[in-house]
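> Give me a 3D structure for the following:
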Amino acid sequence: MKPLHFSFLSLTIMLLSIFCTAAQAQQSQTIQGIWLGKLEIKKDVHMNIAFEIESTEDQQLKAVLHSLDQKVYDIPVDEVVFDGSALTLKVLALNATYKGILLDATTLQGGLAQNSKDAFPMNMKKVDRLPVARAKRPQEPVKPYPYLEEEVSYRNGTANVTLSGTLTMPATAGPHPAILLIPGSGPNDRDQTIFGHRVFLVLADMLTRAGYAVLRADDRGVNKSTGDFASASVIDLASDAVAAVNYLKNRPEIDKAHIGLMGHSLGAEIAPIAANNSSDVAYVVLMSGSASTSGPMLFFEQCRAHYTSVGVSKAGIDLNEKILKKAFEIVRTEPDNELAKAKIKTMLQKMEKEVAKLNQQDRELLDMTIPLNSKEYTQFLSPAHRVDLFHNTAAELQKLKCPVLAINGSKDLQILPVNLQRIEKALQKGGNTHYTIKEFENKNHLFQTTSTGLIGEYGQLDETMAPDVVAYMVDWINSLSPLQSSQ
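You can find the predicted model right below:
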């Protein structure tokens, strides 16, 4: 009887499996589609948000977020969980989570929380199409490309992570000089998608057409890349860049004597660390890079530039910086996280009287509500943040011996162009004479042509990256002789 029992049990399990798979597929179909909602930020202030959910070939759900008012499309949703009634969508790039309950086939009731704050209400309705046309991105390449494209992966054995990415190469015979693109603050996908612009897709296309092999990869924990981005410091991310260089130099199509790093924003902070830990880096290009003796200085500059641009008073900006300085000093001096949290909470309670004196507009623009939210400050207590916050980028630049190109836009409000002078000073102090400094007029942080530089304008501009900026970088790289471009 055992064989009969075994066959019956196997059949039962098989039927249950089929039933469960069918049920899951039906649940999946219920939630698939375009969901449109109004994010209620405060009274009479809202943003139109859409989620587009679909199923993959292996019956997994995937999604993207569209911020319609900002004309920002296709922000990757990193986690999609749906159990037939409750939906959770996590967007790591925005540090945001949407949670909703399916009331019927076309209605979700829920809210969106960002930066660990309470959720803003956002109910959603299922619609047939987006209410507005997608923004034009005329610089995005259209297949078939006039060059080779390959999906690749490589290991960072030190960190036990695997990075996935795209390698593009000229169709002509190699070996080809290569460039590794290093993105800014993340987590980022390989295209460094920002406000609907696939910045690294466009940049890689231009560079590959100019004769370079280009590698761009997803950050840790993004798409097929393994690991945890949240726990990774700039030192950890630099080790990922070194792993990429090692991968490139072992490809027969690559000229291993001419592998360069091109980092944007935070990537321009990571690139020097990687170059100083690899003898295979021929040169470094710093796009909107910084040179500070500590992270807080850069952080304060960014806050001042941003809040000035949106209309916060000097009193409001000064108070915000005062609170940040106190919080960062606690982070710097108190190694015990629980004690640090308590000290930050006590400090914020003492500062609430001064916050209450600010006018309503300042409090709203600074997002300061009483009681002050300690989570906004205690997030810097993570090991990665502790490293990043006090990392000396100027000292790292002083160690660089390979050729360096540092560029910035005159309208950059995230990394102010004054950093070019600091980068030059650091390179000079380290004895590096093989460098070029260039400021581009009327270019913002993404090197788009602009008259304002405002962050909110990024998604509204059709241009992804100004061609003259890329042409200048290509000319500079081409100008390097084999002697100059090796350490």
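
> From here on, just use CA atoms for contacts and neighbour counts.
Noted.

> What ranges does the stretch 351-487 of the chain have for its strands?
Assigned by DSSP state E, counting those that start in this stretch, the stretch 351-487 of the chain shows strands spanning 404-409, 435-440.

> ok, now the stretch 101-250 of the chain?
107-114, 120-121, 124-127, 147-156, 161-170, 176-182, 193-194, 197-198, 213-217.

> hey, which of those is tucked in deepest?
strand 213-217 (a mean of 28; mean count of other C-alpha atoms under 10 Å).

> Kindly calculate the angle that that one makes with strand 161-170.
150 degrees (axes from the mean of the first three to the mean of the last three C-alpha atoms, to 10 degrees).

> residues making contact with strand 213-217?
With C-alpha atoms under 8 Å, 6 or more residues apart in numbering as the test, strand 213-217 has contacts from 163-170, 176-182, 189-191, 200, 204, 207-208, 254.

> please give me the structure for this one as well, since I'd like to look at both together:
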Amino acid sequence: MIVNLALTAVLAVAPVAPAAPVRPPTPPDLVSSEVDFRTADGLTLGGTVYAPRGATGTLPALLLVHGSGTGGPGYREHLRGEAEAFARQGMVVLAPDKRQKDYTAFHRDFDQLADDALAAFAVLRDRPEVDRAKAGIWGLSEGGWVVPIAAAKSAEVRFVVLAAGPTLPPLRQQVWNVTNKFERTGVGGSIADAFPTTWHRMIGDAGMFGGAHHDPVPPLSRVRQPVLALWGEHDTAVPPAESAEILRDTLSRAGNPFYTIKFVPDAGHAMHLADARGKRLPDLVPGYADAVGDWVAAVAAGDPPRESVAPPPAQGRRSVEVAPSSWWESAPVQFGFLGLFVLLFGAYPVLWLFRRRPGTWPARVLVVTGLVGPLGAVGYLSTLMFSLTENTVEAGPLLGDRPLIWLACQAAAVAAVVSTVLVARRWRSSADRLRQGLVLAGGALLVPWSLYWGLLLP
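So this is what the prediction gives:
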């Protein structure tokens, strides 16, 4: 029941996909047209095809696959910068919309997204201006988990471009990503482990993190097409050096020598320009589109580069494997503890209505702090899930490197522990041992729970 309530609360604040934006006009050096494609489960999605104006003959083609996001009509505009830049490199480019149905924060089916991509790819490949033997798929971020699946399913995909493609499981990559956001925001202390690692592991094992345990290595090992993989050298969402190392080793072991690994200078995760606050701008980082265009031209000419790996950038920290939760760390047990706290501490004022015996101030303090500490901490961790920006986390006011809300929850937990000790010392001589015993049991359970979540740690 508590888990269902928590899910309901999360869904209530989940962002709703905006209505389709008004498209600005196509630049004069390009032409564009609208297309539709139908997915395997019967959805009709739209897209925009871009091509260089005045081009003659047939051209190489590139389908764009989105990163994470809720999708919907007009979602193609998120990839307009890439679509226009790649079209200027002499390609026919399709920027499609992304499904909303069956795609949520709690459910990600990468096989289904790969089938969607192949449905869009078939439409692009059949266009008269496209050379069918020179058509490939590009994927950004989450698309790096999707595109290898699509390429492994269809030999008609002649080449693969991965932009900031993660080669780690989503849960492990997200822990690394969120840890970096905390560091960039200046958040430290126990919450810097409780939220990125402990919280995400719990929701991943509970099925509340879509695709958390997807293993990207098996699909990559089945890719036989030439692969171009690029990462921004300053990417803090996907570990660039580590991801490149895994991709290189996987393709080499699988016997695919046609891979090129590059790192885009002065570029972040999506390889777009950014403003002073780190917000993404529409234009791509200089040199990125040229690198893609030159590589596609080489592949289209029948000369795909072999085993080319650029020197990796310095990566501040390696990712860490996220161990599966023990039974006592699971979401049902952890939320069950919250239910016990409500029952045990809530019984104190409820029983007073029937027994009318005076309480003690340590017990009253324990009742208040024993509820405020854990419920406040879980509520705060829940809201942090929706406060992650592209580069930072909106953690609220800080005192030093500690969020004030977290400090308040920690203070409540410390007060609860002190109160538990005082209640224990007075319990045998108490005239109301039932009520005192219930809150004492709650306090005894609260101590290990608070240690696990970092409320009693610096």
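
> Burial check on the corresponding residue of structure 1 for Asp294 of structure 2, number of neighbours?
By TM-score structural alignment, Asp294 of structure 2 lines up with Asp475 in structure 1. Neighbours of Asp475 of structure 1 under the rule other C-alpha atoms under 10 Å: 11.

> which part of structure 1 lines up with the longest strand seen in structure 2?
For structure 2, the strand with the greatest residue count under DSSP state E is strand 130-140. Using TM-score structural alignment, strand 130-140 of structure 2 lines up with residues 254-264 of structure 1.

> Have a look at how far, on average, the matching stretch is from structure 2.
Following the fit onto structure 2, the mean deviation recorded for stretch 254-264 of structure 1 is 0.8 Å by mean C-alpha distance after the TM-score superposition for structure 1.

> what does that stretch contact?
Under the contact criterion C-alpha under 8 Å, 6+ apart, stretch 254-264 of structure 1 has outside partners 174-184, 213, 245, 248-250, 268-271, 275, 280-289, 482, 485-486.

> I'd like to know how far the residue nearest to Arg108 of structure 2 when sequence neighbours are not counted sits from Arg425 of structure 2.
Closest residue to Arg108 of structure 2 apart from its sequence neighbours, by C-alpha to C-alpha, 6 or more residues apart in numbering: Gly210 at 4.6 Å. Going from Gly210 of structure 2 to Arg425 of structure 2 by C-alpha to C-alpha, to the nearest Å gives 48 Å.

> Next, count neighbours for Lys117 of structure 1.
12.

> Report the contact partners of the most centrally placed residue in structure 2.
Nearest to the geometric centre of structure 2 sits Gln174, at 5.4 Å (C-alpha atoms, centre = their mean). Taking C-alpha under 8 Å, 6+ apart, we find Gln174 of structure 2 in contact with Pro196, Ala237.

> let's go with 10 Å and repeat that
By C-alpha atoms under 10 Å, 6 or more residues apart in numbering, the contact list for Gln174 of structure 2 reads Leu168, Asn180, Pro196, Thr197, His200, Ala212, Ala237, Val238, Ser319.

> can you check Met124 of structure 1 too?
34-39, 49-51, 100-102, 106-111.

> Return a PyMOL selection command for the buried portion of those.
A single PyMOL command is used to select the members of the contacts of Met124 of structure 1 judged buried by 16 or more other C-alpha atoms under 10 Å:
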select buried, resi 34+35+36+37+38+39+49+50+51+100+101+102+107+108+109+110+111
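
> Val468 of structure 1 - how many residues pack around it?
One thing to correct before we go on: residue 468 of structure 1 is Asp, not Val. Neighbours of Asp468 of structure 1 under the rule other C-alpha under 10 Å: 11.

> Pretty sure it sits against Phe440.
Yes: using C-alpha atoms under 10 Å, Asp468 of structure 1 makes contact with Phe440 at a distance of 9.3 Å.

> list residues touching both of the two?
Phe447.

> And the helices in the stretch 351-487 of structure 1?
360-365, 375-378, 383-389, 393-399, 419-429, 467-479 (DSSP state H, counting those that start in this stretch).

> Return the most buried member of these.
helix 393-399 (a mean of 22).

> against structure 2, where does it fall?
Counting by TM-score structural alignment, helix 393-399 of structure 1 corresponds to residues 216-222.

> which residues are in contact with the matching stretch?
With C-alpha under 10 Å, 6+ apart, stretch 216-222 of structure 2 has contacts from 144-153, 166-170, 246-247, 249-256.
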